[in-house]
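K.L.:
next one to model:
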Amino acid sequence: MTPRPLACALALGLIATFAVPDAGAQKRRGKANAKAPAVSAECRDFYTASNAGWLEANSLPAGAASISALEQLRDRSRQQQIQLLDAAMASPQGNVQKLLGDFWASGIDEAAVERDGAQPIAPLLERINAIRRTKDIAPAIAALHQVGIPVAFNFGADVDLKDLNRHIGYFSQGGLGLVDPAFYTRTDADTRKVLGQYNGYVQQILALTGTPKDQVAAQAQQVIDLETRIAQASRPLSQLQDARMNYAPVPVAGLGKQYKRLQLADFLKAQGVNDDSVSIANPELFNQLDTLVDRLKPEQWKTYLRFRVGDAMAPYLAKPWRDAHFAFRGRTLAGATEPAPRRDQVLDAINLAAGPMLAREYVAKHLPDASRARAEEVATQVRDAMAAAIERDPRLSAQAKAEAKAKLGNLRIEIGAPRRDLDFTVQPMGRGSFGGNMLIASTWRHREEMKRIGRNNADRRWSVLPQQPALAYDAPHNRLIATAAMLQPPVLDTTQPPAAQYGAFGALVGHELSHAIDERGRLIDAKGEVRDWWTPQDTSAWQQLGQRVVAQYGAHAYPELPNARVNGALTRDINVADLAGVESAWAAYRAANPDADAAAQQAFFRAWAGLWPQRMSPEAAAQRAASSAHTPGMWRTNGPLMNQAAFAEAFDCKAGTPMTLPEEQRVRLWP
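P.N.:
Next comes the predicted model:
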């Protein structure tokens, strides 16, 4: 490589100084030895400088893939839930706490679980074994759905894409023990191996349900044969990602005639659903199921249903069931080396079956009014700052600006928990049957989920539980959701100065709100109608911005991986949203605090950095580098800040320092 002229001049100057001493040599030597102005740690690598204390205190535990500040927040929320359940078990206050306390006590008492054996599913197996004729199969399927065990297919409530103010019932594919239908049809050696291991697991569960030893192998093959027939009529997983491809409303009135053996009209009545339409995006599958009910012998269906019940309930029964379930689903499929601690397993079960009950108590305990009010105030200000910035956007057309501002103007901000009324009337739970309580709670939750189907109630549900840390933009309902568990350090700490609250929580709010107006948000307008409100010019401008972000982040080295860089294309959308979040939160902060001094301004950026400290094993880093849409914590911190003139000013980072990009290289969403 040819030396740059400046480098040559410096080299020659040093040679002259050391080679030709004279009367003024000492003076010149002093000048030569003078050090260049020191670059502060913050201007070299803000992530490491700001998170030095966390990084020193948190080494990666042996065998762990990663640890991060946000993972610690998740773990803290889980510990809070466990403490709440312990208190409800010891001294319940009210009916809901009594239910939760008994549920918890029955789960952590492993001796009681062992004594209970398989008794919880005995009534379900008796119901299945009572099947005699073809016409008995469909009612048995409906009955299992009622207790939260979906068989043959899935059925759930979700938003109606033609009327976002309502939920409809979606009949969709399911009923398989292996999630990917391709496992049943591919012929490569690895797939055949997994299918063989699955066969062994089916045999174990069937044996535990009472199948005679000399019939287990044949009956397991019957299960796999039926599931293979379902898989053959199922769509590839890749086709299930687009919600529009899985939306096909049909009148309920015609279901009885179209699916006579499957009895879908009667199925809906059994679930308590009284609506005029449902979605069936894969009628070929349901035609196949209707045919299978007619053509396969009831005995084969009984075997399949017994296995599905045993498989679904195995984690909540005695040790032989749990061991079989973990050996296949935990170790073989998920790669786990050992089961989670018992308390974690029971907590997961309660969240699955009775999550909204636990949410009610968690919000009352862990969401102070001050935190709720402050979160709503900051989020509103960030929304307003983003709307003002859109007006200055040189890339968006006038019509896109108008739609984007209208959409933000219509945005709802929901903090803590969804606004909904649940009926907590539930069959009493005791402390002697964890599996029995699981079925009681699952039946209750299924009942409440089915109530969502209908008009004028779609917004009364969140896709995440309030006791689980989450901050999300809900596109169909144009709302920002911030769960109660999210409103604690490092995201929101009301004891910290305002700058820190904007730099952490506010920037995450801005990140999520950017999705209202980005490539995803463009598909739903301010009225909630599904349409693309961008012009071709808007699309082109966004793509150009995205390419600049791809190039910039693609130049960053990936932590823990020598000779690897961030995949700028894979992480583009998250990175653009981070830029939007920091910009809009900073604007909101400065508008609310115009006289903030340098120390206060620095607190804003330190709070942003405090969200992202992490440690990863080389294996986890390699996996995430190849497949994760999230940039590693170092660059989620440094990447946006290198583009902010306000950051350089706050920390007095001069041009040419690593954290200060040249003006022409900076990416700004809004000038």
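K.L.:
drop to CA atoms for contacts and neighbour counts, all remaining ones
P.N.:
OK.
K.L.:
after the longest helix belonging to the chain comes which helix or strand?
P.N.:
Longest helix in the chain, counting residues (DSSP state H): helix 342-366. The helix or strand immediately downstream of helix 342-366 is helix 369-391, counting by DSSP states H and E.
K.L.:
second chain to compare with the first, below:
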Amino acid sequence: MKNIFAVIFLICFVTNLFSQSSNNIVKVKGVSLDNMDLSVNPAEDFYKFANGNWIKNNPVPPEYSRWGAFSEITKSNESLLISILEEAMISNSPLGTNKQKLGDLYFTAMDTVKIENLKFTPLLPLFEKINSVKNNDDLIKIIGYLHQMGIGNSFGFFASQDARNSSNVIPMFYQGGLTLPDKDYYLSTDKRSEEIRKKYIDHISKMLILTGVDDEIALTDANKIFNFEKMLAEKYMSRVTQRNPDSTYHKMNLSEFKSLSPSVNWDVYFNETGLNENSFSNGTNVGQPRFYAFLNDLFNSNLTEDWKLYLKWKVLNSFAEFLSSEFVNENFNFFSAFLSGIKEQEPRWKKSLGVINRSLGEALGELYVAKAFSPESKSKILNMVDNIKDALRESLNKLDWMEDKTKEQALRKLSTFKVKIGYPDVWRDYSAMNINRNSLVDNIIESRKFNFRRMMNKIGKPVDLYEWGMNPQTVNAYYSATKNEIVFPAGILQPPFFDANADDAVNYGGIGGVIGHEIGHGFDDAGRKFDADGNLNDWWTPEDNKRYNKLADKVVDHYSSIIVIDSSAVNGELTLGENLADIGGMSLAYYALEKSLKNKKPELIDGFTPQQRFFISWATIWRNTITDDGLRLQLKTDSHSPGVVRGVAPLLHFKPFYEAFNIPDNAPIALPVENRVKIW
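P.N.:
I've put the predicted structure just below:
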């Protein structure tokens, strides 16, 4: 019966597409028929219909765990970025200039002869410092010293905007110290977690042996290190709980913070890292107070030798990718091959590019946008943003489930949205970072120290509204709740997301969906708790809260029912914010497209209507192939649903999707009408 339905549907569908004269079919750039599988019934598997041939022709490359539209653009950017770095490396630029720093850092990252000769010796001074720890004061001092070098351990410290007073930057203390990607890998009793624990202990042991530790001692030490991290994991707040900003907001003054861990001499840590009483004039936020109460127990546990083993491991793990090949290979074998299913390491030049992006990202980005980004693109994207904001404004005014009081605040928040496109108006100043050609590890340490100092300098200062959280060459976008801003780097403004020569339907289904997604984050289950000024402040009426949560619960139930691999489903709670942003953002982009098409004669392109091309474009940007282990890891740790889910699941809540492809409510792909949500 299912096959009969599929044949009848496909005949009707094709007849509808090609019934008009071929003279009316216009060819422009955008959706490629070569990537689609037109033999697939879109009412049965829309993802394969839109991406089937692309999936067949794009197995995961051996040096990746996943491959998709994001990675395709990233790869296309790489040749330009590498040419910039190679030119900088031979340019003999004046000392202190960004170009000199880019060239020298790239040189040390590519200098495999020196890296192989040094082995792990650049870490010996850090090991010696850790070995000299005698008491708790020494211990908290070395923890602070390592934090300055970007070596995460035992707890997390950073500076950020106060969620309830976003005009202030305050110290933040969070849980931290794990090496495995999630607490459950330390605690869960499922077969995969048990296998990961065994392999992880073996990995630690192998890494210690490479530093000269005896085999038997290395295995004993590896077990001690694992057990130390397991104690931390037992006190960790779950990823789902952390998604609620109220759960991680515990504002307190300095004395209240110190009282959580009275056995820790915090003044020693503050002196080491550059904090003082003035740093706490606006208080501090402790994400997980319970974790800091446990930290007090750890300092009272007489585990000084275990602390040393653990801290040396965190140093070794933090720098493993920058050491000689035996360390790099073992690090790859566990974290990339075993955990993510990656078959081969990236070539040296690609690893080196990653070093630059993390250390001097905006310096490289400034040179990148000068060659790869046009003012015309920025103008077109700004126009699309305005249209999608207008669509949300109109939708809010029409909502029948939201009270006027909540609508008023929602509209106010929308009116204060800030938009950043392409690249920063003010570039980051790297003058205080000293880069030379001595050694890669030394340069990495200098870069990390620079970033730590830069972060510390923000405390007590006005918020830098010009700062970006991503490099211009990054293929991604983001929403900041405390700044109430959406940011679209130049890197993502390329096909299949955006093509200046494509029709509106393709661009609204691509980058328009991304724009709508980021705007939607301002009103997802977490973002909606922040007001127009970027403050964590509940502006929803109690009844609207209930109505919104009822809609959100339906989304959780839908996504939690989607089996992706083995018997593993999407974690509907962990991915709720991203799923809400997808559903709402896609619909807003569609409304904006419909408005742009008003009073225009609809054109068939490759036999598809603008509405159909919109939905095909949406599915196209989420095309993805992924290793089985990579998919299992994503389901466990990522707040985003897998691409195969994102490409279709949001559409199933949206009536115009069914109408565009004549999909009846009883079609195999259809979501029951009573389970669909319409948020905007």
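K.L.:
sorry, back to before: so which bits of the longest helix of the first structure are buried?
P.N.:
For helix 342-366 of the first structure, the neighbour count (16 or more other CA atoms under 10 Å) marks 346-347, 349-351, 353-363, 366 as buried.
K.L.:
now do it: which elements does it pack against?
P.N.:
Judged by 3 or more CA pairs under 8 Å, 6 or more residues apart in numbering; DSSP states H and E, the packing partners of helix 342-366 of the first structure are helix 69-90, helix 95-108, helix 434-450.
K.L.:
how about 10 Å then?
P.N.:
With contacts defined as 3 or more CA pairs under 10 Å, 6 or more residues apart in numbering; DSSP states H and E, the packing partners of helix 342-366 of the first structure are helix 69-90, helix 95-108, strand 412-416, helix 434-450.
K.L.:
which one, of these, ends up nearest to residue 523 of the first structure?
P.N.:
strand 412-416 (18.1 Å; CA to CA).
K.L.:
report the aligned residue range of the second structure for that closest one.
P.N.:
Mapped onto the second structure using TM-score structural alignment, strand 412-416 of the first structure covers residues 418-422.
K.L.:
next, report how far that stretch is displaced from the centre of its chain.
P.N.:
In terms of CA atoms, centre = their mean, to the nearest Å, the centre of stretch 418-422 of the second structure is found 18 Å from the chain centre.
K.L.:
got the contact list for the closest residue to residue 64 of the first structure other than its chain neighbours?
P.N.:
Spatially, and ignoring its direct neighbours in sequence, residue 64 of the first structure is nearest to residue 617 (7.4 Å; CA to CA, 6 or more residues apart in numbering). For residue 617 of the first structure, the contacting residues are 60-67, 560-561, 623, by CA atoms under 10 Å, 6 or more residues apart in numbering.
K.L.:
could I get those residues as a markdown table with neighbour count and secondary structure?
P.N.:
Formatted as a markdown table, those follow (neighbours: other CA atoms under 10 Å; DSSP: H, G, I helix; E, B strand; the rest coil):
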| residue | neighbour count | secondary structure |
| --- | --- | --- |
| 60 | 16 | coil |
| 61 | 12 | coil |
| 62 | 7 | coil |
| 63 | 8 | coil |
| 64 | 11 | coil |
| 65 | 14 | coil |
| 66 | 17 | strand |
| 67 | 17 | strand |
| 560 | 15 | coil |
| 561 | 14 | coil |
| 623 | 11 | helix |
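K.L.:
the helices in the stretch 451-600 of the first structure, which residues?
P.N.:
With helices called from DSSP state H, counting those that start in this stretch, the stretch 451-600 of the first structure shows them at 498-501, 507-513, 536-554, 572-592, 598-609.
K.L.:
most packed of the ones you listed?
P.N.:
The highest mean neighbour count among the helices of the stretch 451-600 of the first structure, using mean count of other CA atoms under 10 Å, belongs to helix 507-513: a mean of 27.
K.L.:
that one maps to which residues in the second structure?
P.N.:
Counting by TM-score structural alignment, helix 507-513 of the first structure corresponds to residues 513-519.
K.L.:
average distance between the matching stretch and the first structure?
P.N.:
Once fitted to the first structure, stretch 513-519 of the second structure is off its aligned match by 2.5 Å on average (mean CA distance after the TM-score superposition for the first structure).
K.L.:
show me the contacts for residue 354 of the second structure.
P.N.:
Residues in contact with residue 354 of the second structure (CA under 10 Å, 6+ apart) are 106, 109, 348, 360-361.
K.L.:
what does residue 103 of the first structure give?
P.N.:
Counting by CA under 10 Å, 6+ apart, residue 103 of the first structure makes contact with 85, 88-89, 97, 346-347, 349-350, 354, 428-438, 440-441.
K.L.:
that older thread, quickly name whichever of the contacts of residue 617 of the first structure is closest to residue 409 of the first structure.
P.N.:
Closest approach to residue 409 of the first structure among the contacts of residue 617 of the first structure (CA to CA): residue 67, at 38.0 Å.
K.L.:
ok, and what's touching stretch 654-671 of the second structure?
P.N.:
Here stretch 654-671 of the second structure makes contact (CA under 10 Å, 6+ apart) with 2, 5-6, 9, 12-13, 16-17, 41-46, 558, 583-584, 586-587, 590-591, 608-615, 648-653, 672-673, 676-678.
K.L.:
re earlier: may I see the helices and strands packed on helix 342-366 of the first structure arranged in CSV, with distance to residue 27 of the first structure as well?
P.N.:
What follows is these, written out as CSV (distance: least, CA to CA, whole Å):
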stretch, distance to residue 27 of the first structure
helix 69-90, 52
helix 95-108, 79
strand 412-416, 67
helix 434-450, 83
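K.L.:
can you say which of these is nearest to residue 125 of the first structure?
P.N.:
For these, the distance to residue 125 of the first structure is smallest for helix 434-450, at 13.4 Å, taking CA to CA.
K.L.:
the helices and strands packed on helix 342-366 of the first structure: which one's closest to residue 217 of the first structure?
P.N.:
Nearest to residue 217 of the first structure, of all these, is helix 434-450, at 26.9 Å by CA to CA.
K.L.:
could you tell me where the closest one falls in the second structure?
P.N.:
Residue span in the second structure matched to helix 434-450 of the first structure, by TM-score structural alignment: 440-456.
K.L.:
also stretch 369-377 of the first structure?
P.N.:
Using TM-score structural alignment, stretch 369-377 of the first structure pairs with 375-383 in the second structure.
K.L.:
mean per-residue distance, that stretch to the first structure?
P.N.:
Stretch 375-383 of the second structure, aligned to the first structure and superposed, deviates on average by 2.0 Å (mean CA distance after the TM-score superposition for the first structure).
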